[in-house]
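1. just to be clear, the model below is a prediction. Sequence and coordinates:
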Amino acid sequence: MAHWSSGYADFHEELYAEPLIPSSPPLLRCTECGATLDGLDALREHMFLAHPISHPVLIHRGRFCGDARLLVQRPTEAKDWTTVNCTSVRVNDDTVSPTDLGPRLSTARGVVDVQLYNDRSNRKYEFDFAIAHDDDLHGVDAELIRAIKDGDIASNSISTFYERSLEFSTAQNYSGGIAEYLYWMASRRVETEITTAVRNRDKLNNAAHLLSDIFRPAALAITSLISFHFNHFEDAAHRALSPGLRDVSARMDRMLTSSIGATDIARIDGELSQVEKLLVDEKTASLLVLCSLPLDSSTTRDVAEFARSDDPYDQLKAHLFAAEHHLATGDTRAEQLVRTARQNGLSERWLNARLDLITEEGSIWHTAPAAAAPANSAPLRKANGTTATASHRTTGPDPTGTEITESRGNLAPNRHPTPTPATMPARTPTTARSDQIELTIPPPGNVDSTRKQANEAPNNAAASQTGEATTKSGNVTATHVPRDTVTATIPRATRSTNAVPAPRAPDTPLRTTPEVVHTRAEHDHHERATDTEPRRKSWLGRPLPRQK
């Protein structure tokens, strides 16, 4: 008999079987010390911890050189260049020793490629040596004064300046950086779109890049104004030509970095130099005037009505100075400015410091005086020398006997002091009266019966008002009355929560009211008939019980 098979098993047999013993991971060997490790991650960790790589480093005038091309526009000396962890050097494919690199770079011109090597690593640098001659720099300065002396800075005048400066071949970076700044300065006079504003900002960054390494009056004035615009106040104070720009930049830097608020309250009287006046734009000039004002109440209106620019960098300066001014003068608008500081680019560190300043009890910031002080209230002298008619820190009684009203303009927290026996008002002693108040404790029972009893016994309340006693021989009469009526007869002048009612005489019967019992249907009908207020419903649509 033949055997029939479909052939399914021939093509679906298991061709690979799991080994009985799992194979061990491959071992990797360290090329530095020969250690074997059981994985790539373990080898990387071993190389990082046991054999750290020290890359060669090139230092120019105390700063580490980076991967980007470095523009050098000032003459250098051999001592300005230093190498670290370097064994060999190649300059434009020429091999030199590390000690000869400084003299080689101090005389280089144009674009130069430098590669540093050691036993385990290498590093590549690129430099652009564009050192201008003094005669060419003076020529560019003369063309700049000629272009901006009348104050009319437009695109055609900027183009004319750049074309005339091309004859000074070694100072093209100098003239190009000035032209980029003038184009940005001209764009500040008109409203621009977002894309145009981004392009103008790129022009400003390019101008700072081309002029940062040139020590000429125009270059220093432009770079200091650029730093002030970008809110780099420390660098602006370092590069400023005039004491006016330097003092304002230093003041803004202290406001931005200090955790105790502004300390220099007086006006800054310094002026800009002649070159800075020619190169500053109108918006920056108005900000310089604003930031030089004194931090007192005489300039509150000028600060509040300052027309702010739509530029985010200008908004930060205006917001910062306005907040510090209002904090120093105790203006109520300071709290809103502090809480919206993050929307204008101020740091979280500044925000937290100012929030602590205006909310912490016992802070030293100036408190705003009260709007209207009483005529007979003596002014209070504060620790910082200012005078206020109200203070939330008053913890004792007023020695003059007058009440000091707390001003709502104070931004400090509304913490009222704990009353003392000397400050608490004396209570008026009660006068003994012959009439009595009847207090009755209702028993638990039907709601409708108690309401009906309350309607049937109006004479009890009338008797309590006219002096008619409901007890005999000073005894207490207990009745079934509603919960909200009185419980016992106690004289008004001698009532107390600890009073014990007099014992009832044995021959005095208790006056009781027969209890009325209603059915459930009668109770619901009475509730619907007397319900005049709409019942509230829960979120499930069910009526909530009426509050008693």
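-> Now that the structure is in, tell me what you want to look at.

2. only C-alpha atoms for contact and neighbour calcs from this point on.
-> OK.

3. with adjacent residues omitted, what lies nearest to Leu290?
-> Leaving aside its chain neighbours, Leu290 sits nearest to Val303 (7.2 Å; criterion: CA to CA, 6 or more residues apart in numbering).

4. identify the residues contacting the one you found.
-> Counting by CA atoms under 8 Å, 6 or more residues apart in numbering, Val303 makes contact with Leu290, Ala322, His325.

5. can you tell me the SS state at it?
-> Per DSSP: H, G, I helix; E, B strand; the rest coil, the secondary structure class of Val303 is helix.

6. go on, Glu163?
-> Following three-state DSSP, we place Glu163 in the helix state.

7. and Glu32, that one's in a helix?
-> No - looking at Glu32 with three-state DSSP, it is coil, so not inside a helix.

8. is it true that Lys124 touches Cys65?
-> No - taking CA atoms under 8 Å as the definition, Lys124 is not a contact partner of Cys65, at 10.0 Å.

9. below is structure B, check it against A:
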Amino acid sequence: MAKITDAVDPGNAGGSVLIPEIPTEPNRPLTFKCNKCGEVFTDREARRQHIFDQHPFKRPQLLVGSRMVKERGEVVASPFPPADWVIQQAERIVIDQQEVSSRQACRRLSEITSGFHEVTLTSADYSVTYHIEFDIPTEAQLATVERVFNTLIVNQPLESDRIAQFITVAKQEDGARYYLEGVSDFLYGVLAKDQRGGTSLGPDDYSAKYHAAREALRFLNRPLANLIKALVNFNDNAFNEAVALAPGGQVAIACQVMNGLRSGKHCSAPDTRIASDHSLPVDTLTAEIMRFCSLPLAEQQEQLPQLVHLASKRLTTDHDRVKIQALAMNTCWEAGDHEEATHWTKKLRHSPLFEALATRIIEDVENE
């Protein structure tokens, strides 16, 4: 075969450079090899499916109290027995640079009460390190927060200065840090949502405060902490989670009503008025919605215009507005005012929460 020259200037010297002959090889079929077991496949998709089916990715996981532990920023502010700590998919466990067995790890984690600690879990495929702060208060520290709360907050006008005083006094008396933060964040959220009490927070800041409160209190099993978490969930229209935390009283009644409406069922009003059973300050709309759910039907009819008026307010959130609309629809239907009930169905016909009941009322009216 004749040599081929390429007239490419190699530099200042000029001239030409010979390109060497390229040996030819017969075409070979393209294959894809599994790097786990060596099995060979004729196409990439077949190998991907094989890996997905036969070699699933195993990522270690650490759970406490049936909840996933966050890798960073996790705070454990409540004691858990060894059985509540669960380690999954880990072949090697290291706590604070000391390798331990799974049983030893769970026992060790249940005994830590303070400080920052590092837990590294390693599997064949992955290694993950958890940075956990333990700040587990004593019973006396928890009781201090509740005592100061009862003294300074219960049955008192809720104002920013009073919340600041509550924080100052509880800190001076060595109250539980995260319990105090959760309670105060919730109280600040109430002021932000209502835009009252001398708050400097904007109306949109209430949600961040509520969620910070729920996060700070998430492992704390105390009546006050559980009630706050229930009210935050109720505010977010997470009714099942709310009623699990507050299984009795006015909060539970409101959740049961809302859950019934969400499942497409009409809810009958109670025969007699049910009084509030808690002294925790709540925002105006939540208080009105819960109170409305606790009224007999005649009183619900009488007070419905006032509730509906609140729904038209500028500060009313979408979560609260849809609850009020669902209550208005149900009350009108239960009172026999089907025309007005149908009016409310038009607002809820495409609601993810109350579409089922709205559709049912429309069908019932059409079939009359």
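-> Right, received. Where do you want to start? Remember, it's a predicted structure, so these values are computed and weren't measured experimentally.

10. show me how to select, in ChimeraX, the buried members of the contacts of Val303 of structure 1.
-> Here is the ChimeraX command that selects the buried residues among the contacts of Val303 of structure 1 (16 or more other CA atoms under 10 Å):
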select :290,322,325
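
11. residue ranges of the strands in structure 2, please?
-> Applying DSSP state E to structure 2 gives strands spanning 4-6, 17-19, 32-33, 40-41, 61-64, 67-68, 74-76, 85-88, 92-95, 98-100, 114-122, 127-135.

12. give me the neighbour count for the residue nearest to Gly261 of structure 1 when sequence neighbours are not counted.
-> Computed as CA to CA, 6+ apart, the closest residue to Gly261 of structure 1 that is not its neighbour in sequence is Met255, at 6.3 Å. Taking other CA atoms under 10 Å as the neighbour definition, Met255 of structure 1 ends up with a count of 20.

13. which ones are touching the alignment partner in structure 2 of Met255 of structure 1?
-> Per TM-score structural alignment, the equivalent position to Met255 of structure 1 in structure 2 is Leu261. Contacts were defined as CA under 8 Å, 6+ apart; by that measure Leu261 of structure 2 touches Cys267, Ala326, Asn330, Phe354, Leu357.

14. which residues does the residue nearest the centre of structure 1 contact?
-> Most central residue of structure 1, judged by C-alpha distance to the mean C-alpha position with CA atoms, centre = their mean, is Leu351 at 3.5 Å. Under the criterion of CA under 8 Å, 6+ apart, the contact partners of Leu351 of structure 1 comprise Val338, Arg339, Ala341, Arg342.

15. the second one matches what in structure 2?
-> By that I understand Arg339 of structure 1. Here Arg339 of structure 1 is matched to Lys346 in structure 2, going by TM-score structural alignment.

16. how close does the aligned partner of Ile87 of structure 2 in structure 1 get to Arg123 of structure 1?
-> In structure 1, the position corresponding to Ile87 of structure 2 is occupied by Thr83, as judged by TM-score structural alignment. When distance is defined by CA to CA, to the nearest Å, Thr83 of structure 1 is 11 Å away from Arg123 of structure 1.

17. report the set of residues contacting both of the two.
-> Joint contacts of Thr83 of structure 1 and Arg123 (CA under 8 Å, 6+ apart) are Pro56, Val57.

18. the match of Met255 of structure 1 and Met329 of structure 2, how far apart?
-> For Leu261 of structure 2, the distance to Met329 of structure 2 (CA to CA) stands at 10 Å.

19. ok, Asn150 of structure 2 next?
-> Computed as CA to CA, the Asn150 of structure 2 to Met329 of structure 2 distance reads 38 Å.
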